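Participant: Test case, fold it:
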Amino acid sequence: MERQLILLREQVKLARDVYAAMSTRWNTPMFQHAAAVEGPHMASVKLLLDWYRVDDPVRANPPGVFSDRRLQTAYSHLIAQGTPSLEDAYKTGAAIETELITLLLDLTGDSCPRDINLIAQALLTSAQSNLASFTRLVDRQRGSLADGRERRSSLSTTLVGAGSGSWSTR
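Facilitator: As a prediction, the model looks like this:
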């Protein structure tokens, strides 16, 4: 459980930091909103770390700096991936949310303490909402295709490559 909380804290920071960078680069409401909501999410996870007396991996790390070297590498990769175009930036956001959802699903259920489960459920709902928003925005950037299922299938294929655990530390 401790390892998962540490990972969650840094992955939420990763999301916040990438979204803040994409907000600066693209100046879109989605990235502004996503970066803003990740701050309170980080605070929620910090409360759990404090409660369970787990050292905070984030400490006073500035944006873009991570204790886990894999997440440090991931940050650089995600920034590079989201910089060429707004569509690429939205795909990057969707990949981040997909990774967060996978981690959060591991923290929900009967085997987790109730306090962790409640916070994980709230973060999961937010991540699912963000994923849906990023998916819609990717579709808008691509223009409408004749068949909505084809759009979803195309994005799913993209996300499998982008968020396939290549930067996960699970």
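
Participant: CA only for contacts and neighbour counts going forward, please
Facilitator: Fine.

Participant: give me the number of residues near Ile6?
Facilitator: 20 (other C-alpha atoms under 10 Å).

Participant: here's the other one to compare against:
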Amino acid sequence: MNNQFRLDAIMEQILSPRFMQDRHQHRTEHMAAIRQRIQSHTAQALSAEEEHDLLHMCEEEKIARDVYLQLGERWALRPLVNISGAEQAHMDAIAALLTHYDLPDPAQGLAVGEFRTPDFQTLHNQLVERGLRSELDAIKVGLLIEELDIFDLVEARSRARQPEILAVYDDLERGSRNHLRAFFRHLQRHRGEYVPQYLSLSDFEAVAWSEREEC
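Facilitator: Predicted structure coming up:
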């Protein structure tokens, strides 16, 4: 079963057909707008940092998607299943930038749970192992992934110069903030506690307690 079929199969078990249809249409239209925005700019030479950040974010978004897919199969929690689809959209957005700049896609051809970079492979394995312990642990893994994503996107944005890259990073960061809010709501329902690992407590709480953003 390829990655997209696996994602669709899991989502069909949990989400209503109408919700899936609406969500798919929204993501398709949103991705088309992102590609159009990227293609409206002429590809300029990137700095070594910009190239590294794009490749890094590609694998980091794959970690999010792959971990959520596997934990979603085990726990069938709605945020895991729904957000795994959003992470696929994040991967597609980064892939569009890689194509625009003629850079190799480090996620291409790899199955769920496979990574080219050893550090990402190790992190993936650790997160899956942790998240399989319980539903609460899976929620905490989701929070960890999203705050790492936000932290790295902020750093990458500070080094980016190209408007199309900045636009995609902004879009992904909004999405990650929404994902963090979703996992935080489930943490509250489970009466769990979580200590931020990458964001400061004030930055984490500023996101967690704020309203959902349109993206």
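
Participant: Look up how far Leu180 of the second structure lies from the residue nearest the centre of the second structure.
Facilitator: Taking C-alpha atoms, centre = their mean, the centroid of the second structure lies closest to Glu87, which sits 3.7 Å from it. As for Glu87 of the second structure, its distance to Leu180 of the second structure is 13 Å (criterion: C-alpha to C-alpha, to the nearest Å).

Participant: and if you look at Gln197 of the second structure?
Facilitator: Distance, Gln197 of the second structure to Leu180 of the second structure, using C-alpha to C-alpha: 13 Å.

Participant: So which of the two has more stuff around it?
Facilitator: Just comparing Gln197 of the second structure and Leu180: by other C-alpha under 10 Å the higher neighbour count belongs to Leu180, 26 against 13.

Participant: Show me what the more buried one lines up with in the first structure.
Facilitator: Aligning on TM-score structural alignment places Leu180 of the second structure opposite Leu131 in the first structure.

Participant: which SSE is that match in?
Facilitator: helix 114-142 (DSSP states H and E).

Participant: who touches the next helix or strand after that helix?
Facilitator: Under the assignment DSSP H and E, the closest C-terminal helix or strand after helix 114-142 of the first structure is helix 148-162. With C-alpha atoms under 8 Å, 6 or more residues apart in numbering as the test, helix 148-162 of the first structure has contacts from 91-92, 94-95, 98, 135, 138-139, 145.

Participant: which one among those residues gets closest to Trp51 of the first structure?
Facilitator: Set against Trp51 of the first structure, the nearest of these by C-alpha to C-alpha is Thr98 (27.2 Å).

Participant: can you pull the contacts of the closest one?
Facilitator: Applying C-alpha under 8 Å, 6+ apart, we find Thr98 of the first structure in contact with 127, 131, 159, 163.

Participant: Spit out the contact partners of the first one.
Facilitator: Just to be clear, that refers to Ala127 of the first structure. Listed by C-alpha under 8 Å, 6+ apart, the contact set of Ala127 of the first structure reads 97-98, 100-101.

Participant: The residue mapped onto Ala20 of the first structure from the second structure is in what secondary structure piece?
Facilitator: By TM-score structural alignment, Ala20 of the first structure lines up with Leu69 in the second structure. According to DSSP H and E, Leu69 of the second structure maps onto helix 48-75.

Participant: packing partners for that helix?
Facilitator: Applying 3 or more C-alpha pairs under 8 Å, 6 or more residues apart in numbering; DSSP states H and E, one finds that helix 48-75 of the second structure contacts helix 3-14, helix 78-100, helix 118-131, helix 135-159.

Participant: what's the closest of the ones you listed to Glu49 of the second structure?
Facilitator: Using C-alpha to C-alpha, these put helix 135-159 closest to Glu49 of the second structure, at 7.0 Å.

Participant: Also compute the angle for the closest one relative to helix 48-75, please.
Facilitator: 170 degrees (axes from the mean of the first three to the mean of the last three C-alpha atoms, to 10 degrees).

Participant: Helix 135-159 of the second structure vs the first structure, average offset?
Facilitator: Mean deviation of helix 135-159 of the second structure relative to the first structure after superposition (mean C-alpha distance after the TM-score superposition for the first structure): 1.2 Å.

Participant: Name the residues of that helix that come out as buried.
Facilitator: 135-150, 152-153, 156-157 (16 or more other C-alpha atoms under 10 Å).

Participant: Thank you, goodbye.
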